[in-house]
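Q: The following block contains a protein sequence and its predicted model.
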Amino acid sequence: MDDDLNNLIADFGSAGVSQLNQHQVHPRFREFKNENKEKEKQRQRRQDALERQKSAREDFVLKLRGLINSTPKKDTSPGVQRPRPNREFADQFMTSEWLVDIPEDFEEWVMVPCPSARRCLLVASNGVTTAYSKKGFVINQFPSHLPGGNYSQHKNSLTILDCFITERRHRESSSETSKTSENPKRIWVVDLICWNDLSFTESEFDCRQFMLKSRLEENGNLHEQSAKNPYAIVALPWCYCKKEAMTEMMNREFDFELDGVLFYHPKVLYIPGQNAMIGWLEPWMMPEILDVPIPERLQKPENRGENAKDYMARFESVNSQSMYIGGADRYTGRLNIQKDVEMNEQSDKSCALDLSNT
């Protein structure tokens, strides 16, 4: 089971929709003199990615089938052992790029605010839940109420989620005061890959979000911390990219420190690799790029006087070997910092692929 799981995650990369090197400078910044040409190239890259994902998803589906049909092995070794870091888990997230050209159908896209926390691949299988970092190392292992996540229920099931995980202190802001409080152990889910042996890799993003919300709501125990569920597991909020909805979202008081915002094409499938159908902005960029107002607490005084596109270009010029790709490889996104902070079983068959009977 462990070998199959390693092979599954390792093969994420081979199914990527984009051939872009994440360490290369964003194509949008190569020719500032011809912005219309660059916008057309961006639109073409998004269309190409939409076409490539139709075939790229098949490899991952086959790997999931093999994993489900395998026989889980119970760990009989004495004591509590932490799994060794596995490089095969590295770089297996579906990642974004700076949102520099706004697509014509942008109001149909989905906006997801993201916390300042570690990105992790959460895998519940064989009675244990494991959080893997972007670099492929084990962040933590623990029981959970996810299918496959503990020995008392559905231990032979498989669940895979794209998440952010934190145990750090965070700031709670209000219009009058700002205070620091202890943040409970929490996992925020940004995307659904597999749930209780049902693969959602052939589902479009907006469908995955609907199914994720319903699955988490069906199991209220996931939202609460307990001995069998030490991390509260909740879905991140989202909205469609209409100005009124985005404005309301940006003015919310989140229970986490806002790091930035991801923008998903509604039809994007979950296939690892950098994807032109996913964009990223830091909060202070929203007024300039999208004409969406933000509260004063999200302003960045150090960025005043510099427009967002110049900042992006300058950032990528300085950080060509640590390109900020929004949420997935959670770099700080500040030019003066170079450090990687890494910081229901009756599913709608049109939205999920049941792997348990294949």
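A: In hand now; what should we look at?
Q: from here on, contacts and neighbour counts on C-alpha atoms
A: Noted.
Q: Using the three-state scheme, assign Ile193.
A: With DSSP: H, G, I helix; E, B strand; the rest coil as the basis, Ile193 sits in strand.
Q: correct me, but it touches Leu158?
A: No: the pair formed by Ile193 and Leu158 falls short of the contact definition of CA atoms under 8 Å, at 10.3 Å.
Q: Mind listing the shared neighbours of the two?
A: By CA atoms under 8 Å, 6 or more residues apart in numbering, Ile193 and Leu158 have no common neighbours.
Q: more crowded one of these two?
A: Leu158 (28 against 23; other CA atoms under 10 Å).
Q: if I look at the more buried one, how far off is Lys267?
A: 24 Å (CA to CA, to the nearest Å).
Q: what do you get for Arg171?
A: On the measure of CA to CA, Arg171 and Lys267 end up 34 Å apart.
Q: so which helix or strand takes in Leu67?
A: helix 35-69 (DSSP states H and E).
Q: What helices and strands are in contact with that helix?
A: For helix 35-69, the elements it packs on are helix 2-10, strand 273-281, judged by 3 or more CA pairs under 8 Å, 6 or more residues apart in numbering; DSSP states H and E.
Q: okay, the angle between the first one and helix 35-69?
A: If I follow you right, that is helix 2-10. 170 degrees (axes from the mean of the first three to the mean of the last three CA atoms, to 10 degrees).
Q: Next up, a structure to set beside the first:
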Amino acid sequence: MLSEWLVDVPTDFASTYLTVPCPVGKRSLVVSGRGRTRCYTKSGYQVNQFSSLLPGGSRRNNNMGYALLDCIWSESNKTFYVIDVMCWFNQPVIECDTFFRFEWLKSRLDEEAVGINTISKYNTMRFERLPYYESSPEALSKLFGDGGQLPFSVELDGILFYNRETHYTHGPTPLVGWLKAYMIPEILGVSVAEKYAKERPAKYISLPKHIEYAKELKKEKKEKTGFLLCSYYRRILKVWSLANQELVLSENHRRPSCFSVLSNSYRQMEEVDNHANISPVICPLGVIPRINVEDSDLQNHMNSINMESRSS
């Protein structure tokens, strides 16, 4: 359940939304079950596995089902800050409203996960629940104004605003808003402490301008990345074609070493394709990423490579 920028504020915002301050960290999905606890990124990659006192999260309670928690991982103090809950002890709550999920999470952590906020043999990572607050101007001023006290010791990243009656949905939703602390006076008309006002970037004008500027940067980055990936993918196809060609035409059908084939093919490819003048893109996880190329263009490119191989 991801947020969107809180641009349009409803008239009943104070009574229909809940405020959750969020520390600096990485959004994570924590899944416990079968005697282990696993942590996943927003993209779905598993990044950690450990023992915890969550249901089914360690050998001590591996018969207690499973749990799914929406968390923020803080690297500075090695703590998972729990925002929301999707399932607890095999009981899914994604169809329940926000207020019920927050209260259910609070009661379950207090009653059934005693000791989860301390490091122990069966709980190697700390978990702390992020409290929620009312969204009235008085509550926001008390929380983010002068003298306000945050519920965590790390730096504030931003604020999530949850609609009270929304269910847990997958992906971004306009029913969960996001603001930086210095944006609160502009959007909600509530003054904040000076330390938050100083975080405002020098080029920041307004939230709509900021969103438009971010979209332009994302578009430019996507175009640049797409060009690099297309060039890299063309190079991969060329290397593969030349390597196959050299294997087929090798003398006495002796199979040369893979290193010599690829090095010779890559050298020939560079001589042919030196106009690209780019460095190969190093792909994480060792997987060639999917690129946005039309099937017809890719098929034409493959046909041209096959014709070059036959002609030579």
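A: All right, it came through fine. Remember, predicted model here, so these are calculated numbers, not experimental data.
Q: does Lys238 of structure 2 belong to a helix or a strand, and which?
A: Judged by DSSP H and E, Lys238 of structure 2 forms part of helix 207-248.
Q: Same question for Ala67 of structure 2.
A: strand 66-74.
Q: If you count contacts, what does that strand end up packed against?
A: On a contact count with 3+ CA pairs under 8 Å, 6+ apart, strand 66-74 of structure 2 meets strand 17-23, strand 26-33, strand 79-88.
Q: So Val31 of structure 2 versus Leu237 of structure 2, what's the distance?
A: 39 Å.
Q: can you check Phe89 of structure 2 too?
A: Taking CA to CA as the measure, Phe89 of structure 2 falls 50 Å from Leu237 of structure 2.
Q: Helices of the stretch 51-200 of structure 2, start to end?
A: 98-112, 137-144, 184-188, 194-197 (DSSP state H, counting those that start in this stretch).
Q: ok, Arg208 of structure 1 - how many residues close by?
A: Neighbour number of Arg208 of structure 1 under other CA under 10 Å is 25.
Q: what does the one 3 residues further on give?
A: Close neighbours of Met211 of structure 1, defined as other CA under 10 Å, add up to 22.
Q: what residue of structure 1 takes the place of Asp12 of structure 2?
A: By TM-score structural alignment, Asp12 of structure 2 lines up with Asp105 in structure 1.
Q: cool, Tyr45 of structure 2 as well?
A: Checking TM-score structural alignment: Tyr45 of structure 2 goes with Phe137.
Q: Share the number of residues neighbouring that match, please.
A: Using other CA under 10 Å: Phe137 of structure 1 sits among 18 other residues.
Q: measure it to Met211 of structure 1 for me?
A: 28 Å.
Q: among the helices of the stretch 51-200 of structure 2, which is nearest Gly25 of structure 2?
A: Proximity to Gly25 of structure 2, assessed across those by CA to CA, is greatest for helix 194-197 (17.7 Å).
Q: Which parts of that closest one count as buried, going by neighbours?
A: By neighbour count on 16 or more other CA atoms under 10 Å, the buried set for helix 194-197 of structure 2 is Tyr196.
Q: Now Gln299 of structure 1: closest residue in space that isn't a chain neighbour?
A: Closest residue in space to Gln299 of structure 1, ignoring its immediate chain neighbours: Trp284 at 5.2 Å, by CA to CA, 6 or more residues apart in numbering.
Q: Now which residue in structure 2 aligns to the one you found?
A: In structure 2, Trp284 of structure 1 lands on Tyr182 (TM-score structural alignment).
Q: Can you give me the neighbour number for that match?
A: For Tyr182 of structure 2, the count of nearby residues is 21 (other CA under 10 Å).
Q: Glu104 of structure 1: helix or strand, and which one exactly?
A: Going by DSSP H and E, Glu104 of structure 1 is not part of any helix or strand.
Q: That one: neighbour count?
A: 8.
Q: So for Val110 of structure 1, which of the helices and strands packed on helix 35-69 of structure 1 sits nearest?
A: strand 273-281 (9.5 Å).
Q: right, so the helices and strands packed on helix 35-69 of structure 1: which one is the most enclosed?
A: Most buried of those, by mean neighbour count (mean count of other CA atoms under 10 Å): strand 273-281, with a mean of 25.
Q: tilt between that strand and helix 35-69?
A: 120 degrees.
Q: check contacts around Pro137 of structure 2.
A: Contacts for Pro137 of structure 2 were tallied using CA under 8 Å, 6+ apart; they are Ala14, Leu188, Val190.
Q: what does Glu199 of structure 2 give?
A: Neighbours of Glu199 of structure 2 in contact, by CA under 8 Å, 6+ apart: Tyr182.
Q: can you put the helices of the stretch 51-200 of structure 2 in JSON lines and add distance to Leu2 of structure 2?
A: Output for those, formatted as JSON lines (distance: least, CA to CA, whole Å):
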{"stretch": "helix 98-112", "distance to Leu2 of structure 2": "14"}
{"stretch": "helix 137-144", "distance to Leu2 of structure 2": "22"}
{"stretch": "helix 184-188", "distance to Leu2 of structure 2": "19"}
{"stretch": "helix 194-197", "distance to Leu2 of structure 2": "23"}
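Q: Measure how buried the closest residue to Ser74 of structure 2 other than its chain neighbours is and give me the count.
A: Using CA to CA, 6+ apart and skipping the chain neighbours, the partner closest in space to Ser74 of structure 2 is Gly25 (4.5 Å). As a burial measure, Gly25 of structure 2 scores 19 neighbours (other CA under 10 Å).
Q: For stretch 55-65 of structure 1, buried residues please.
A: Buried residues in stretch 55-65 of structure 1 (16+ other CA under 10 Å): Ala56, Arg57, Asp59, Phe60, Val61, Lys63, Leu64, Arg65.
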